[in-house]
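Student: sequence below, structure please.
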Amino acid sequence: MTRFEALTHSPAKLLSFGAAARVADHLRRGGLAVLPTETGYMIAADATNEPAVEKVFHAKERSLANPMHVAFGSLRMVHDFARLDEVAERLVRAFTPGPLTVVVPQSGRLPDRLVTLNGTVGVRVPDHPATLQVVDLLGRPVTATSLNRSGEESRPLDHDFLPELDWSGEEVVPVLEDVTSITQPLASTLVLVEAGAFRILRQGPVTLAQIEAAAQG
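Tutor: Below is the predicted model of the structure:
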């Protein structure tokens, strides 16, 4: 049976150096973790590790034909794994960390399935210090998919719900709960950026007017 390891954050919403390193090492070995963002909790796996990502699909009962977006720990990491044109760069700089996901060409360092679609990747930088801390220590992006079954609404962390998901025999899943983390009622705004133009694929906290203003520089 999977054991859920509760993590504790500081008043600044950071993990201790030791705890952050343990979670990053756990992800590096192909494990899963539950981490907070400003729009809800996400199931995190090393996005470059296909077997680990497949476990997330299995837990969510999500079709393998429906790729997941990925979360980055810094703008530097975004540039390592994605190709940003001028408009995408402006949007990422203006609204992240925060509730915006930008779909852009990937750099070729991500698998060609599960987290990419037709050579593109959904770039997300969540607004939570401990989550960014873990991803930055890992040195690779993680899956940015909500803690729920596919097709169901995202929810606050529910300890009774966690065991209902199929964690593929994981012995331990680290869980960082922050009751103040969710500051946005909607999923992140999803924007496709290509050839210097953008198109909103999903409405969210970042509005069309805000995106238009930032895209113009």
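Student: every contact and neighbour count from this point should use C-alpha atoms.
Tutor: Fine.
Student: roughly how far does the spatially most central residue of the chain sit from Met68?
Tutor: Geometric centre of the chain, nearest residue: Ala144, 2.3 Å, by Cα atoms, centre = their mean. For Ala144, the distance to Met68 (Cα to Cα, to the nearest Å) stands at 7 Å.
Student: ok, now Asp85?
Tutor: Counting by Cα to Cα, the separation of Asp85 from Met68 is 22 Å.
Student: these two: which is more packed in?
Tutor: More neighbours sit around Met68 than around the other of Asp85 and Met68, counting by other Cα atoms under 10 Å; the figures are 24 against 15.
Student: neighbours of the residue lying closest to that one once chain neighbours are set aside, how many?
Tutor: The shortest distance from Met68 to any residue other than its chain neighbours is 4.8 Å, reached at Val115 (Cα to Cα, 6 or more residues apart in numbering). Val115 is surrounded by 25 other residues when neighbours are defined as other Cα under 10 Å.
Student: check Arg109 too.
Tutor: Residues near Arg109, counting by other Cα under 10 Å, number 11.
Student: just to be sure, it is in a strand?
Tutor: No: secondary structure assignment places Arg109 outside any strand; it is coil (DSSP: H, G, I helix; E, B strand; the rest coil).
Student: report whether the expected contact of it with Phe81 is present.
Tutor: Yes: assessed by Cα atoms under 8 Å, Arg109 is found in contact with Phe81 at 5.8 Å.
Student: this one as well, want them side by side:
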Amino acid sequence: MSESKSVDIARDAQRVFDVLRNGGLAIIPANVGYGLVACDAEALDRLFTVKRRKPHKKHAMIGSFALQEAIHVLPPERQSMVRLLTVDLDLPLGVVAPFRPDHPLVRKLGNATLSKSTVDETLSMLVNGGGLQEELSRLTTAAGLPLMGSSANISGTGTKVVVEEIEPEVRAAANIIIDYGRQRYSYPRASSTMIDFGSMRVDSDVCGPGSRYSSIGPFAA
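Tutor: Alright, predicted model coming up:
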């Protein structure tokens, strides 16, 4: 396992990409905490195992605003709300919405992984998770690889905003760890927002303890 503490987004995104395209797992920073990410179906299964996840929890995609706009199917006024929050106001956001099943990245997931990543024909995606995630999303999208993940913690233990808080078994499962110190939205606690733009609601069915999605945006357990 390799580890980094200095900030070099281009270098670190490339290092993580090299690990992910070879079936590895990576711990990376997001501006609301650390996430555990993968591109490979078997690696995603290892992610579930090390986190001791409940079967009903779904993978989330990590992407950019451009990727979200390309994959999700939303009426113009709701898509403009996503732009307002993520681009204009520069906030992290977990976007839950209907998706285009014919998009190349969605097709790349395969039926088994897709079933583990969708609820009622919706897919969750973290948008604006920080500079490293934006660059990593660019690299994986260009390579035709879906970037998927969850929070870097044992399920139910809460988001970790510094690497030192991540459980040893989770750290040991990662092939690379990118450590950028304490993350931006960590006081008074790690927090962000997940919105189901299909039903236009934020509630426990989407982002609380009963959440079916586990995202690197709101970092549901």
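Student: with adjacent residues omitted, what lies nearest to the residue nearest to the centre of the first structure?
Tutor: Using Cα to Cα, 6+ apart and skipping residues adjacent in sequence, the residue nearest Ala144 of the first structure is Val70, 4.6 Å away.
Student: which residues in the second structure form strands?
Tutor: For the second structure, the strands identified by DSSP state E occupy 2-4, 26-30, 33-38, 60-63, 93-98, 118-119, 122-127, 148-151, 176-178, 193-196, in order along the chain.
Student: now, of those, which is deepest in the fold?
Tutor: Of the strands of the second structure, the one with the most neighbours on average (mean count of other Cα atoms under 10 Å) is strand 148-151, at a mean of 30.
Student: once aligned to the first structure, how far is that strand on average?
Tutor: Compared with the first structure after the fit, strand 148-151 of the second structure shows a mean deviation of 2.3 Å (mean Cα distance after the TM-score superposition for the first structure).
Student: tell me what that strand is packed against?
Tutor: Applying 3 or more Cα pairs under 8 Å, 6 or more residues apart in numbering; DSSP states H and E, one finds that strand 148-151 of the second structure contacts strand 33-38, strand 60-63.
Student: now those as CSV including distance to Gln133 of the second structure?
Tutor: As requested, these are exported to CSV (distance: least, Cα to Cα, whole Å):
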stretch, distance to Gln133 of the second structure
strand 33-38, 10
strand 60-63, 7
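Student: and of the ones you listed, who's closest to Ile195 of the second structure?
Tutor: Ranking these by distance to Ile195 of the second structure, with Cα to Cα as the measure, places strand 60-63 first at 13.2 Å.
Student: give me the contacts around that closest one.
Tutor: Outside strand 60-63 of the second structure, the residues within contact range by Cα atoms under 8 Å, 6 or more residues apart in numbering are 117, 123-129, 133-134, 137, 146-150, 213-216.
Student: just tell me what the residue nearest to Ala144 of the first structure corresponds to in the second structure.
Tutor: Aligned against the second structure by TM-score structural alignment, Val70 of the first structure finds its counterpart in Met61.
Student: likewise for Val142 of the first structure?
Tutor: Under the alignment defined by TM-score structural alignment, Val142 of the first structure is paired with Leu147 of the second structure.
Student: what does Leu165 of the first structure give?
Tutor: In the second structure, the residue matched to Leu165 of the first structure (TM-score structural alignment) is Val170.
Student: doesn't Ser150 make contact with its match?
Tutor: No: contact status for Val170 of the second structure versus Ser150: not in contact, 11.7 Å apart, counting by Cα under 8 Å.
Student: residues near Ser10 of the first structure, how many?
Tutor: Burial of Ser10 of the first structure is recorded as 9 neighbouring residues (other Cα under 10 Å).
Student: number of nearby residues for the closest residue to it other than its chain neighbours?
Tutor: Counting by Cα to Cα, 6+ apart, Ser16 is the residue found nearest to Ser10 of the first structure once chain neighbours are left out, at 7.6 Å. Applying other Cα under 10 Å, we find 15 other residues in the vicinity of Ser16 of the first structure.
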